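Engineer: kindly return the folded structure for what I paste below:
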Amino acid sequence: MRFIRRRSLPLATSALGSHRPRQTVGLPQETVALATKPARPKSPHLFSGPLALHYRWSAAMTVSILHRATGSGMATLGALLLVWFLAALASGAETYATFRDVFTLSDGRLNILGWVIGVGLTFSLFQHMMSGIRHLVLDTGAAFELKLNRNLARLTFVGSTLLTLAFWLYVGTK
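Structural biologist: Presented below is the predicted three-dimensional model:
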């Protein structure tokens, strides 16, 4: 019993937070290796060196961030525009004309602000939708292979861009 107490005392005091240095003399190497703390993993958002991230930026990271940003953007800007549109519509022809004048030219075509908000909200909608479809596929347990996951993330950008382009080409022909 005295043997066990003498051998385990340095380990127990260091595990309990004692400030005394560990006594490793006479202990087997396996015991000393178990008693030493391994290096803690570094958080991915911490910098090492001159502003270098621990993880390389990937398409999946961008898709994840854009999914949140497009959802928030559509929820806030889209809701504000919808409320403004409905309030202008309910307030009469003069107020609705003011609403239309903000986004269109005198001949009825979209002005710069109308194009930026229109294309931006449309791209946000399609990007959010394509990212949601990607997440649905991932939730089924498919596409976890690294190459397929990477390609699927890139495909969300390509798909949302093509859908936005197709939508505005369709609207432009009407």
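
Engineer: contacts, neighbours, all on C-alpha from now
Structural biologist: Noted.

Engineer: so which residues of the chain form helices?
Structural biologist: 2-15, 29-35, 59-73, 79-91, 93-103, 112-139, 146-173 (DSSP state H).

Engineer: including mean neighbour count and distance to residue 53, could those go into a markdown table?
Structural biologist: A markdown table is the format used below for the helices of the chain (neighbours: other Cα atoms under 10 Å; distance: least, Cα to Cα, whole Å):
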| stretch | mean neighbour count | distance to residue 53 |
| --- | --- | --- |
| helix 2-15 | 13 | 33 |
| helix 29-35 | 12 | 30 |
| helix 59-73 | 16 | 13 |
| helix 79-91 | 13 | 36 |
| helix 93-103 | 14 | 41 |
| helix 112-139 | 17 | 25 |
| helix 146-173 | 15 | 19 |
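
Engineer: now show me the structure for the sequence below, then we'll compare the two:
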Amino acid sequence: MTNVSKSRPLSPHLQVYKLIPTMLMSIVHRITGGALYVGTVLVAFWLIAAASGPAYYDWASWLFGTILGRLVLFAYTWVLVHHMVGGIRHMFWDVGRGYEKNFATMIARLSPVVSAAITVAIWVVALIARI
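Structural biologist: Below is the predicted model:
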């Protein structure tokens, strides 16, 4: 009796493949999806603080207004926007559009640029609205 598993080829794994933009954006899309779970805790914390009264809401506002709090909120905004941009890309793929290699690579390269630009625009509008 021979050992059949020794004659089988190795299954491809991440060390075999060259990292390409579409693969990287797929990985980032999954990571941002997971990060949104953590961000949802922040949203729940803010809502609970708002429902608990002015003292708790003021404390939550102070916390989110610190430098670290704003960095976390900025990162959460980018995660949310980047995941949305990736979701739009997947929506086009679901209807059978955008599979051409050059087009898919171009969209993958544009995703972080577009998500960063939208994130900055959201924060600029929010900061101007506060004035």
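
Engineer: contacts only, for the equivalent of residue 50 of the second structure over in the first structure.
Structural biologist: By TM-score structural alignment, residue 50 of the second structure lines up with residue 89 in the first structure. Applying Cα atoms under 8 Å, 6 or more residues apart in numbering, one finds that residue 89 of the first structure lies in contact with 95-96.

Engineer: rewinding a little: between the helices of the first structure, which gets nearest to residue 44 of the first structure?
Structural biologist: Taking Cα to Cα, helix 59-73 is the member of the helices of the first structure nearest to residue 44 of the first structure, at 12.1 Å.

Engineer: now residue 82 of the second structure, nearest residue through space, not along the chain?
Structural biologist: Residue nearest to residue 82 of the second structure in three dimensions, not counting chain neighbours: residue 115, with 4.9 Å by Cα to Cα, 6 or more residues apart in numbering.

Engineer: the one you found maps to what in the first structure?
Structural biologist: Residue 115 of the second structure maps onto residue 160 in the first structure, by TM-score structural alignment.

Engineer: just residue 25 of the second structure next, same as before
Structural biologist: Per TM-score structural alignment, residue 25 of the second structure is aligned with residue 63.

Engineer: quick check: that match touching residue 153?
Structural biologist: Yes. Between residue 63 of the first structure and residue 153 there is a contact under Cα atoms under 8 Å: 6.4 Å.

Engineer: need the overlap of contacts for the two.
Structural biologist: residue 131.

Engineer: ok, residue 138 of the first structure to residue 70 of the first structure distance?
Structural biologist: 19 Å (Cα to Cα, to the nearest Å).

Engineer: in the first structure, which residue is most central in space?
Structural biologist: The centroid of the first structure falls nearest to residue 65 when counting by Cα atoms, centre = their mean (2.3 Å).

Engineer: for that residue, give its distance to residue 153 of the first structure.
Structural biologist: Counting by Cα to Cα, the gap from residue 65 of the first structure to residue 153 of the first structure is 12 Å.

Engineer: ok, now residue 89 of the first structure?
Structural biologist: Distance, residue 89 of the first structure to residue 153 of the first structure, using Cα to Cα: 40 Å.

Engineer: same check, this time on residue 42 of the first structure
Structural biologist: Between residue 42 of the first structure and residue 153 of the first structure the distance, using Cα to Cα, works out to 26 Å.

Engineer: what does residue 87 of the first structure give?
Structural biologist: Distance, residue 87 of the first structure to residue 153 of the first structure, by Cα to Cα: 39 Å.

Engineer: and for residue 30 of the first structure?
Structural biologist: 45 Å.

Engineer: likewise residue 144 of the first structure?
Structural biologist: 11 Å.

Engineer: and if you look at residue 127 of the first structure?
Structural biologist: Look at residue 127 of the first structure and residue 153 of the first structure: by Cα to Cα, they are 11 Å apart.

Engineer: next one: residue 61 of the first structure
Structural biologist: From residue 61 of the first structure to residue 153 of the first structure the distance is 9 Å (Cα to Cα).

Engineer: and what of residue 96 of the first structure?
Structural biologist: Residue 96 of the first structure sits 41 Å away from residue 153 of the first structure, going by Cα to Cα.
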